[in-house]
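Asks: Fold the following for me, if possible:
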Amino acid sequence: MFVLRAGATLLLTLLALATHAQSAADSVAARKPAKKPRRVKVAALPIVFSQPETGLAYGAAVLPVWRFGQDTTTRSSNARVLAYRTQRKQSSASLTHAIFTPGERYFISGEAQYFNLPIYYYGVGNDTRKSEKSDISYRVFILNQRVLKRLRPGLFVGGVYRLTNLYRIRVDDPLTDDATRPNWLLERPERERQPTLTSGLGPALLYDTRDNILSAHHGNFLDATALLMAKGLGSDFSFTRLQFDARHYRVLGSKEAEHTVLAGQLLGTFHGGTVPFRELAQLGGERMMRGIYEGRFRDRQLLAAQVELRQQLFWRLRGVLFGSAGQVQPQVTDFRPGQFNLAGGAGLRIDVNRQDRLSIRIDYGVGSGQSSGLYFAFNEAF
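Replies: Sure, this is the predicted structure:
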């Protein structure tokens, strides 16, 4: 109940902020009608949210959106600076960016993130039990960067580099939550409980015809990467990661109004070699399989899909319904049609910047394994 009350308080606060921002913008426009639109629009917001991975959290976010040059065929670029602390003594700071250079000749995207995280670790597998969660904690710094060059409209190729520095790994309780077995992390190789650096690079291909990268109404998206984590690059573990992310968006009903959008996503992650527990493919979280705790199900290989129906309601409010299915397995040949975990729910969107489709996302989901979650985030899940 406390989480729901906090969510209601946050919603009212955000509605007030959005109203104030819009009225201020309208007032400025009325006084200075001849002034050119700003090339950089910045939303700075205090944030309060709650989700299964964090409990109640508080912090601040800065969300700039801009377009290089006057060519409107170049899609808007965006970034996000976010910092928060939670009631579970977690802390995080991150910078993410997605940049189209003039004429979309290059696409540069990536993230730099720091987490100080006590988390629930359920071990490895597709059918872990809720009562057997283990308490562990660690600190991690993640750097992920890609630079892609356009070959033709919508098609980009280039390279990606990823670094993960995991340290201060700790078993907070020697037993699982139901006290029936040792903490799951104690069953992993001892080397994985020591400070770990993974470093890798590889090729990347992107096909992206979305009309807007924050909240697409129509278009297609295909992102494929291959990463080699190698000791020659400073990595403590050697393994490969192949990943694809395919999405489709279409307008239902009136093409002019674009009030109803159907979105779908198919995601695959496949590993070879020796993969430490933190780098295994994971189901759950605020983007894929909402309603399932992030990392509740993890293993070497992953397949997941989700669909979402997005509907304009009134004023700055939009509603969504979503559903997803996903599975993790040790080998690709182990995937079975009847073993998919399921999740689904509903959500609300509050448009902060309607022109660039910058929004605040509130979702509630339920999922397999007696899971549920309330999520506060920025922009669409996919």
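Asks: contacts and neighbour counts: CA atoms only from here.
Replies: Will do.
Asks: Does anything pack onto the helix or strand containing L374? Which helices or strands?
Replies: In the assignment (DSSP states H and E), L374 maps to strand 371-378. If contacts are counted by 3 or more Cα pairs under 8 Å, 6 or more residues apart in numbering; DSSP states H and E, strand 371-378 sits against strand 40-51, strand 358-367.
Asks: Might you calculate how far the top strand by length along the chain sits from the centre of the chain?
Replies: Criterion DSSP state E: the longest strand present in the chain is strand 134-152. Taking Cα atoms, centre = their mean, to the nearest Å, the mean C-alpha location of strand 134-152 is offset from the chain mean by 11 Å.
Asks: next SSE after it?
Replies: Following strand 134-152 in sequence order, the next helix or strand is strand 155-171 (DSSP H and E).
Asks: Give me the contacts around stretch 319-332.
Replies: Taking contacts as Cα atoms under 8 Å, 6 or more residues apart in numbering, the residues outside stretch 319-332 that touch it are 125-126, 270, 281-283, 288-290, 297-313, 335, 339-349.
Asks: ok so, going back, report the angle between the longest strand of the chain and strand 155-171.
Replies: Interaxial angle of strand 134-152 relative to strand 155-171 (axes from the mean of the first three to the mean of the last three Cα atoms, to 10 degrees): 170 degrees.
Asks: one more, for comparison:
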Amino acid sequence: MKNKYRILLIVALLCAASAKAQDPPSSQAAKDSLSQQMDAIDVLKKIFPPKKTDTVKKASALAILPAIGYNPSTGFLLGINFLKSFHTDPSAKLSVAQLDGSYTSKNLIIVRFRTNIFTKDNKWNFQGNWQYLRNYVNDYGIGGDARRDPPVNYPTRFNYFRLMEKAYRNLGNNFYAGGGISFDLRNHINAEPADSTLYSPNNAYSFEKGFNSERYFVNGLILNFQYNTREHPNRSFGGIYTDLVFRYNTKLLGSSKESGQLYTELRKYISLSKTNPEHVLAFWYWGSYILWGEMPYLELPYTEYDTYNRSGRGYTLGRFRGPSFADAEVEYRFPISKRTKFLSGVLFSNFQTVSDGNNNQFLKYIEPAAGAGLRVLFNKKSRTNICLDYARGKYGSSGFFFSLNEAF
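Replies: This is a model prediction of the structure:
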């Protein structure tokens, strides 16, 4: 590995290993009198008062949100999100399950089911990520090719199937370790228009590295290490989350080629006020690095490659791509409606870097973006926000990004 690559890995590992947890806000401040807060469900109840019945129903933490929005990666989107926040046991941390399905003006079909579940006494943490996408990306090439101005775009469609399950065992003091398995299939890959397919980055890279340009598997075993002191999984006011994942993609599980990867993630939340903990500075570092072997083109890490496809706001899905990729983000979150917490806002910036096709020039170029966003409190019990962001990057790149829950 290059010296810069080694330095980045050392820094990421030291941050994950040595960072101290931010003391979470006091329970009184963190709860912040839920009875005074107003969310979208309260607004709907005022507009459409529920009928009085004799049946007492248990309050549900299920958020159901029609997904109506737009971002430059998907076009106009129509769908529905289900977000369930729950405790498997009174001694367990809050668990989250999210199911969403949508269809877009670019003929995308998106179905995803993602879970983060804690068992009694937080003994185990199970994380799942199941996806089917009839996907579409504007492919700008690998490494430095994406920096061309004006950009050269190769619209590419493909089917994507993912089945990932990871299990973490609690080792004490908020440390977890475990393993998992992941199956990733991309097929029916084609670039548009048809007369550019022969020269598309996917085809050129696949020919050079010995992959089938229309279909490939990346199936592997996972080894996980995690440290987690966040006081809430949806919108934390304090704490740290770090995750190190080693992945071995092997032909024994049907992978097209052998390869090794390292994923690193670090999140840090700092509440700036004890009496108003929604004032938060949030930091996020996400990186993926190839350690050995070869990866197929569309499986190389890229903008929005993280679990919830939220990194790199200001650029489209897959804008920057390479064997090694990193994204660093900082966000200031603040309340607008100080008493009801119904409206809040964010200011953010992010910085991406990527290696070229031969895994060189990592950290040589930094691609920045910045933006602002509005938040509407959808469910105060689960701290679920409706998020609308606008961000601008370089090379004339910009866009609106609509979602449920924070980017990180």
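Asks: quick one: TM-score?
Replies: Between these two chains, after superposing, the TM-score reads 0.87 (TM-score structural alignment, normalised by the length of the first structure); 358 aligned residues with a Cα RMSD of 2.7 Å.
Asks: Which stretch of the first structure lines up against the longest helix along the second structure?
Replies: If each helix of the second structure is counted by residues according to DSSP state H, the longest one is helix 3-18. Here helix 3-18 of the second structure fails to align to any part of the first structure, judged by TM-score structural alignment.
Asks: Tell me the counterpart of S355 of the second structure in the first structure.
Replies: Checking with TM-score structural alignment, S355 of the second structure has Q329 as its match.
Asks: sec struct for the residue most central in space within the first structure, please.
Replies: Residue closest to the average C-alpha location in the first structure (Cα atoms, centre = their mean): R287, at 4.7 Å. Classification of R287 of the first structure by DSSP: H, G, I helix; E, B strand; the rest coil places it in coil.
Asks: And P37 of the first structure, by the same measure?
Replies: Assigned state for P37 of the first structure: coil (three-state reduction, three-state DSSP).
Asks: do D327 of the second structure as well
Replies: strand.
Asks: and it, how many neighbours?
Replies: Under the neighbour criterion other Cα atoms under 10 Å, D327 of the second structure is assigned a count of 25.
Asks: Wait, it touches S311, no?
Replies: Yes - at 7.0 Å, D327 of the second structure and S311 qualify as touching, with contact defined as Cα atoms under 8 Å.
Asks: among the contacts of stretch 319-332 of the first structure, which are in strands?
Replies: Counting by DSSP E, the members of these that fall within strands are 270, 281-283, 297-299, 301-313, 341-349.
Asks: Give me the buried subset of those residues.
Replies: When these are checked for burial by 16 or more other Cα atoms under 10 Å, the buried set is 270, 281-283, 297-299, 301-312, 341-349.
Asks: how about stretch 53-60 of the first structure, which residues of the second structure does it hit?
Replies: Stretch 53-60 of the first structure maps onto residues 73-80 of the second structure, going by TM-score structural alignment.
Asks: Could you tell me which residues within the matching stretch count as buried?
Replies: The neighbour-count check on stretch 73-80 of the second structure (16+ other Cα under 10 Å) flags S73, T74, L77, G79, I80 as buried.
Asks: what residue of the second structure takes the place of the residue nearest to the centre of the first structure?
Replies: In the second structure, R287 of the first structure lands on R310 (TM-score structural alignment).
Asks: before we move on, what about N183 of the first structure?
Replies: In the second structure, the residue paired with N183 of the first structure according to TM-score structural alignment is S200.
Asks: Quick one: residues contacting that match.
Replies: S200 of the second structure sits next to Y154, A191 when contact means Cα under 8 Å, 6+ apart.
Asks: what about it, distance to F246 of the second structure?
Replies: Taken as Cα to Cα, to the nearest Å, the spacing of S200 of the second structure relative to F246 of the second structure amounts to 30 Å.
Asks: Over to L298 of the second structure?
Replies: Plainly put, L298 of the second structure is 19 Å away from F246 of the second structure if you go by Cα to Cα.
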